[in-house]
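Engineer: Sequence first, then the predicted structure, then my questions.
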Amino acid sequence: METIVILGGGAGGLELATRLGDTLGAGKRARVLLVDRNPGHFWKPLLHTVASGKCDPRVEELSFPAQAMEHDFEFIQGEVLCMDRAHQTITLAPRKHSGSDGVCRTIAYDKLVLALGAVTNFYNVPGAADHALTLDSVDDAETFRRRFIDACIKAGEQKTQVDVVIVGGGATGVELAAELSNSARALAAYRVHTLNPETDIRISVIERGQHLLPQLHPQQANRAARQLRSLGIDVLTGTAVAQVTADAVIDAAGIAHRADLTLWAAGVEAPQLCATFGLAVNNLRQIVVDSSLCSTNDSQIYALGDCASYVCPIKGAAPPRAQVAHQQAMFLADLLSRRSGTPRPDFRYHDYGSLVSLGPQTAVGVLTGAVTGKSIRVGGATASLLYQLLYQKHLLNLHGTARVITQALVDWLRAKIVPPVKLY
């Protein structure tokens, strides 16, 4: 049978593996293999909730082996070292568990799909990579959460304050700032720390552009800024970062913004691994693909999501967003399921809008009609509900209706008996 290997179990990679497993794998038409360095999947747009303590990743993480068993694909946990395009193989690092013989593993493929996601882009700002934390993974988010709690406890003991600086006013930075403000209040209510969350914990968002959330209308961006300020968060727009030190973020005007914790959320790029495959890449190391999401210099290799550079002839470059990865996964699931010799369709990205959470009860965003193309601005509780449904839609694509309804009930019951944030 043909072997289709998917590297990366993010939003796009896991959905593609699930769909191909349900069609090709279940019908014994192909061997579908998913490779990821982690044992489970966590939806990356929710990493800010892990960093703030609102979400416990151990509860929300989806097991790759369990998903593979239920949807007729295979899973191998491993770190990709290199690719041999001439022999159509990839090499994985030796297993890390005890008893490993230390030998690299080789996997052959007939078709390869790169779904490696993205990592933080520090834009060569001095000190940023050394002193700023990121939200590239669950481990990164948990590190930030623990360091925030430790900083609050230490400041309470020393009668000082905690300064958190978030660089980047996009969705990740804005959502983290709002959730972190609420978490600081919850932690104080449970007496995890003795600080006054209104005066002793200062959160700042630094954005280079003139507005937060550049993907939204300026009116909505201003609404988001007002909401953050109402939570006591400092919003600094039109401010470029020149340097990051261990205890400060220094802007282009030479002003030092004190920082016990610095979180960098100012942009992304493809992982360094993408530049080692010998494939055409852009300045962000993204794999350049054609209208069928196929690499421009290897017809057996495809790429999707944040690690792919797809330029729509009408709308331009597809942004690094979850809805792009979802649409590309659906497209490739259909394309790779077709019999050989059938014409290849062209991928077309449809922007259905964007939603940004501003805390538990409010959000802002825009919805775009699939047929009319008209945009509708939404906000408040309605936008917040729609935002919550985005994650449910992702789960629906992976599990089906019955399981999603059951999981929603479990989550509702769990919320009744556990604190709103992790306390340790």
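Structural biologist: Thanks, I have it.
Engineer: Please count neighbours and contacts with C-alpha atoms only from this point.
Structural biologist: Noted.
Engineer: Regarding Leu263, what is its secondary structure?
Structural biologist: In terms of secondary structure, Leu263 is strand; the call rests on DSSP: H, G, I helix; E, B strand; the rest coil.
Engineer: neighbours of it, just the number please.
Structural biologist: Counted by other C-alpha atoms under 10 Å, the residues lying close to Leu263 total 21.
Engineer: How about Arg145?
Structural biologist: Using other C-alpha under 10 Å, Arg145 has 23 neighbouring residues.
Engineer: Find the nearest non-adjacent residue to it, please.
Structural biologist: Leaving aside its chain neighbours, Arg145 sits nearest to Ala51 (4.7 Å; criterion: C-alpha to C-alpha, 6 or more residues apart in numbering).
Engineer: That neighbour is in contact with Glu142, isn't it?
Structural biologist: Yes: with contact defined as C-alpha atoms under 8 Å, Ala51 and Glu142 form a contacting pair (5.7 Å).
Engineer: and those two? which has more neighbours close in?
Structural biologist: When neighbours are counted by other C-alpha under 10 Å, Ala51 and Glu142 differ, and Ala51 comes out ahead with 27 against 21.
Engineer: show me where this structure has helices.
Structural biologist: Assignment of helices within the chain using DSSP state H yields the ranges 11-20, 47-52, 57-60, 64-70, 128-131, 138-158, 171-189, 218-230, 322-337, 380-399, 401-417.
Engineer: and the closest residue to Ala370 other than its chain neighbours, what does it touch?
Structural biologist: Residue nearest to Ala370 in three dimensions, not counting chain neighbours: Tyr352, with 6.6 Å by C-alpha to C-alpha, 6+ apart. Applying C-alpha atoms under 8 Å, 6 or more residues apart in numbering to Tyr352 gives the contacts Leu367, Thr368, Gly369, Ala370.
Engineer: What is the most widely separated pair among the residues you listed?
Structural biologist: With C-alpha to C-alpha as the measure, no two of the contacts of Tyr352 lie farther apart than Leu367 and Ala370, at 9.5 Å.
Engineer: For those two, work out which one has more neighbours and name it.
Structural biologist: Remark: of Leu367 and Ala370, Leu367 carries more neighbours, 18 against 12, as counted by other C-alpha under 10 Å.
Engineer: Okay, one more to line up with it:
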Amino acid sequence: MHRFIVVGGGAGGLELATRLGDRYSPHKNKGGVRAQVTLVDRNPTHIWKPLLHEVAAGSMDPFTQELEYAAQARWHGFEFQQGDLTGLDRANKRLTLGTVLDDDGAELLPARELEYDTLIIAIGSTTAFFGVKGAPEFSLALDTVSQAERFRKRLIAACMRAEHQVHEPVESGPGTSSTSTEPRIQVAIVGGGATGVELSAELRNTAQVLSAYGLHKLDPRHDVGIVLIEAGPRILPALQERVSTATAELLTKLGVKLMIGETVAEVAPGMIRTASGKTVRADLTVWAAGIKAPAILSALDGLSVNRLGQLIVRRTLQTEVDDNIFALGDCAACPWPGNERNVPPRAQAAHQQASFLMKALAARLENKPLPEFTYRDFGSLVSLGHFSAVGNLMGGVIGGNMLIEGLFARFMYMSLYRLHIAALHGYARMVLDTFAHWLRRTTLPRVKLH
């Protein structure tokens, strides 16, 4: 049987492995073409990455949203192998997985080699610190559930400590942002993209809920400060300017301080220094200023990468130097005809590429010419927590371009995750999952309190 290996269980990779298993698994496909499908991921569970800012703010319990890869594999006819991709032998069509350790550092799974006929790489992206001094050591990224949970716990602890600390007014001086009305605790978010914007709004809600439940007696608006630092001329630089303007107005109403056109030069314990000479107090710093591809891609047996470390692929999603290796999602630099830039690193792009590869891989099994991928931009949505949402719908959705905000935008944003669930489990189970999620929210606080 043909051997498909999908490396990376993110939005695109897991959807592709699920659909390949449903179509080609010997257990599900009693007639016709059969294939062996294997999914590889470093973690045992999946969570939709756009939800991590909600995990960090405590408004989502990750353990109720995680999906076990082994269970998904059992339900949909593919095999799951846990481990990091550590090497590739293209000549022998073989990849190497690293050792998996348990929580105590003991070996759980040894290093292994897997053989493939078609390899699909979908390992996503990681945070890019751009060489900023102190950023990796003194700021938190939001790439994984554990990082998001770490930030949430540190936020709760900081609020509880701040309540019992003696607050002394700080006089502002040259090159400092501190004032006599300085908040008791201040969170600095570096990067005004979607992650930074969504997290800043969610944190304002978190501060209010923590106060309402008595975890601290701070004023959630004045004693808990949120600063969003963006190097460019506006937040949400990848979206249209009118979406950026509308979002900035909403954040300002929520009490989020925006520092636009400020490049971070150094992150130190308790503070951030900008290139213009300003010093910003930061009890907690979140780094959301950009992404890059995982470093392993640059070491994979001669595969071509761009300056961000992404695998360079053709419009068939095949890598430049090897027709047997495909890439999709954030780790792939895919051409976007008619645009100066590549297909953007968004969940909707990964979803479209997974759907495209189902057709392309079917053609490959039949020795037919492969089609070319065309990205359709349906717009972008940014969640501002339960306060609002904002975005623009484009193309096939409305036949034009329309700015949306408020409840309708919030509904559209929530629908994106439900569509992801439907792609993994079908629409019937998606409806049941939505109902179960609603029941949980009626019996639990809006924010995780411990």
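Structural biologist: Received the coordinates, thanks. This structure is a prediction, so every number in the text was calculated from the model and none was measured.
Engineer: hmm, back to that, show me what the residue nearest to Arg145 of the first structure lines up with in the second structure.
Structural biologist: Mapped onto the second structure by TM-score structural alignment, Ala51 of the first structure lines up with Ala56.
Engineer: my read: its match touches Arg154, true?
Structural biologist: No: proximity of Ala56 of the second structure to Arg154 does not meet the contact threshold set by C-alpha under 8 Å, at 9.9 Å.
Engineer: hang on, the earlier thing: export the helices of the first structure to TSV and append columns for distance to His87 of the first structure.
Structural biologist: Below are these laid out as TSV (distance: least, C-alpha to C-alpha, whole Å):
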stretch	distance to His87 of the first structure
helix 11-20	23
helix 47-52	37
helix 57-60	38
helix 64-70	26
helix 128-131	36
helix 138-158	34
helix 171-189	40
helix 218-230	50
helix 322-337	21
helix 380-399	33
helix 401-417	41
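Engineer: right, and those - which one's nearest Val249 of the first structure?
Structural biologist: Minimum separation from Val249 of the first structure across those (C-alpha to C-alpha) falls at helix 128-131, 8.9 Å.
Engineer: Can you pull up the most central residue in the second structure?
Structural biologist: Using C-alpha atoms, centre = their mean, the residue of the second structure that lies closest to the mean C-alpha position is Lys49, 3.4 Å off.
Engineer: what comes up buried for stretch 389-409 of the first structure?
Structural biologist: Taking 16 or more other C-alpha atoms under 10 Å as the basis for neighbour counts, the residues of stretch 389-409 of the first structure that come out buried are Gln392, His394, Leu395, Asn397, Leu398, His399, Val404.
Engineer: swap that for stretch 381-396 of the second structure, please
Structural biologist: The neighbour-count criterion (16+ other C-alpha under 10 Å) identifies 381-385, 387-394 as the buried residues of stretch 381-396 of the second structure.
Engineer: thinking again about what came up before, ok, the residue nearest to Arg145 of the first structure - contacts?
Structural biologist: For Ala51 of the first structure, the contacting residues are Leu135, Ala141, Glu142, Thr143, Phe144, Arg145, Leu176, Leu180, taking C-alpha under 8 Å, 6+ apart as the criterion.
Engineer: The fifth one and Leu133 touch, don't they?
Structural biologist: Yes: here Phe144 of the first structure lies in contact with Leu133, judged by C-alpha under 8 Å, at a distance of 6.9 Å.
Engineer: Looking only at neighbour counts, state which of those two leads.
Structural biologist: Using other C-alpha under 10 Å as the criterion, Phe144 of the first structure and Leu133 rank with Phe144 on top: 23 against 19.
Engineer: nearest residue to the more buried one other than its sequence neighbours?
Structural biologist: In this structure, Phe144 of the first structure finds its nearest non-sequential neighbour in Ala51, 5.7 Å apart by C-alpha to C-alpha, 6+ apart.
Engineer: what does Leu109 of the second structure give?
Structural biologist: Nearest non-adjacent residue to Leu109 of the second structure (C-alpha to C-alpha, 6+ apart): Val100, at 4.9 Å.
Engineer: Quick one: map that neighbour onto the first structure.
Structural biologist: Aligned counterpart of Val100 of the second structure in the first structure: Arg95 (TM-score structural alignment).
Engineer: do you know how far that match is from Val410 of the first structure?
Structural biologist: As defined by C-alpha to C-alpha, to the nearest Å, Arg95 of the first structure lies at a distance of 35 Å from Val410 of the first structure.
Engineer: Compare the two (neighbour count), which wins?
Structural biologist: Set side by side, Arg95 of the first structure and Val410 show more neighbours around Arg95, with 16 against 11, by other C-alpha under 10 Å.
Engineer: Surely that one touches Gly78?
Structural biologist: Yes: using C-alpha under 8 Å, Arg95 of the first structure makes contact with Gly78 at a distance of 6.9 Å.
Engineer: Could you name every residue contacting both of these two?
Structural biologist: Among the neighbours of Arg95 of the first structure, none is also in contact with Gly78 (C-alpha under 8 Å, 6+ apart).
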